[in-house]
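Visitor: when you get a sec, could you give me coordinates for this:
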Amino acid sequence: MEYWISDRCTGCGTCQDVCPTEAIQLEDGRAVITMDCIDCGSCIRFCPEGAIRMSVPATVAPDSS
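Guide: Next up is the predicted model:
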C-alpha cells in the first residue's frame, strides 16, 4: 500500500502514538511512514485531521488474447 500525508497534517503525533510497529516518524513537523509499516490502518483511523490516506494499487487484468 502507499500512504499519502496531506497538508492537513499538524504533526500532533497521534498517528505515531497508535502505530503498533513504530513505523511513523515526525520530520519537519509532518508524519512520515517508514518501511516498517504493516498496513494496519491505525494511523488513518486515529488521525484527528484526516490527513492520512491509503492508496490501493490498481490491478491489471490479465491479457486474454
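
Visitor: could you use CA atoms for every contact and neighbour count after this?
Guide: Will do.

Visitor: where along the chain do the helices fall?
Guide: 14-18, 42-46 (DSSP state H).

Visitor: does Trp4 really touch Met54, like I thought?
Guide: Yes: the pair Trp4 and Met54 qualifies as a contact (C-alpha atoms under 8 Å) at a distance of 6.3 Å.

Visitor: format the helices of the chain as CSV; extra columns: mean neighbour count and distance to Gln25.
Guide: Listed next are the helices of the chain as CSV, based on neighbours: other C-alpha atoms under 10 Å; distance: least, C-alpha to C-alpha, whole Å:
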stretch, mean neighbour count, distance to Gln25
helix 14-18, 19, 7
helix 42-46, 18, 12
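
Visitor: and this one, so I can compare the two:
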Amino acid sequence: MALLINDKCINCDMCDPECPNEAITMGEEFYEIDPARCTECIGHYDKPTCQSVCPISKCIIIDPDNVETEDELLEKFVSLQGLA
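Guide: Below you'll find the model as predicted:
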C-alpha cells in the first residue's frame, strides 16, 4: 500500500527529506506522495519514516486507491534501487 498525505498537512517540510525513495514532493496545496515511488519504507526501514516524523496525527495514511501487498512493495523497492 502506498501512503497518502491528506489535507491535515501543514507543509512543515519534515517528511520530504526523510523519504528514501524521493516519493514526497510539494503539491499545489500540500505535500503529496507518488504511489509509484512509495514502498512504505520497506527495504529501508522498519516503518514509514514520513509517518514517524510527521507532527500531525493521522496526516499520512494508507492510500485506499493504491493497495499493495508487502511482497509487491518489496518488488517495487528492488526495482527503484536498480537491484533487479
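
Visitor: sorry, back to before: and the helices of structure 1 as a markdown table, adding distance to Ile33 of structure 1?
Guide: Converted to a markdown table, the helices of structure 1 look like this (distance: least, C-alpha to C-alpha, whole Å):
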| stretch | distance to Ile33 of structure 1 |
| --- | --- |
| helix 14-18 | 9 |
| helix 42-46 | 10 |
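
Visitor: quickly find the element holding Lys76 of structure 2.
Guide: helix 70-80 (DSSP states H and E).

Visitor: give the buried residues for that helix.
Guide: Leu73, Leu74, Glu75, Lys76, Phe77 (16 or more other C-alpha atoms under 10 Å).

Visitor: I'd say Ala23 of structure 1 and Asp39 touch.
Guide: No: using C-alpha under 8 Å as the test, Ala23 of structure 1 is too far from Asp39 to be in contact (10.0 Å).

Visitor: between those two, which is the more surrounded one?
Guide: Ala23 (16 against 13; other C-alpha atoms under 10 Å).

Visitor: OK, contacts around that one?
Guide: Gln16, Ile33, Thr34, Met35, Asp36, Cys37 (C-alpha atoms under 8 Å, 6 or more residues apart in numbering).

Visitor: so Ile33 of structure 2 touches Leu3, yeah?
Guide: Yes: the criterion here is C-alpha under 8 Å, and Ile33 of structure 2 meets it with Leu3 at 6.7 Å.
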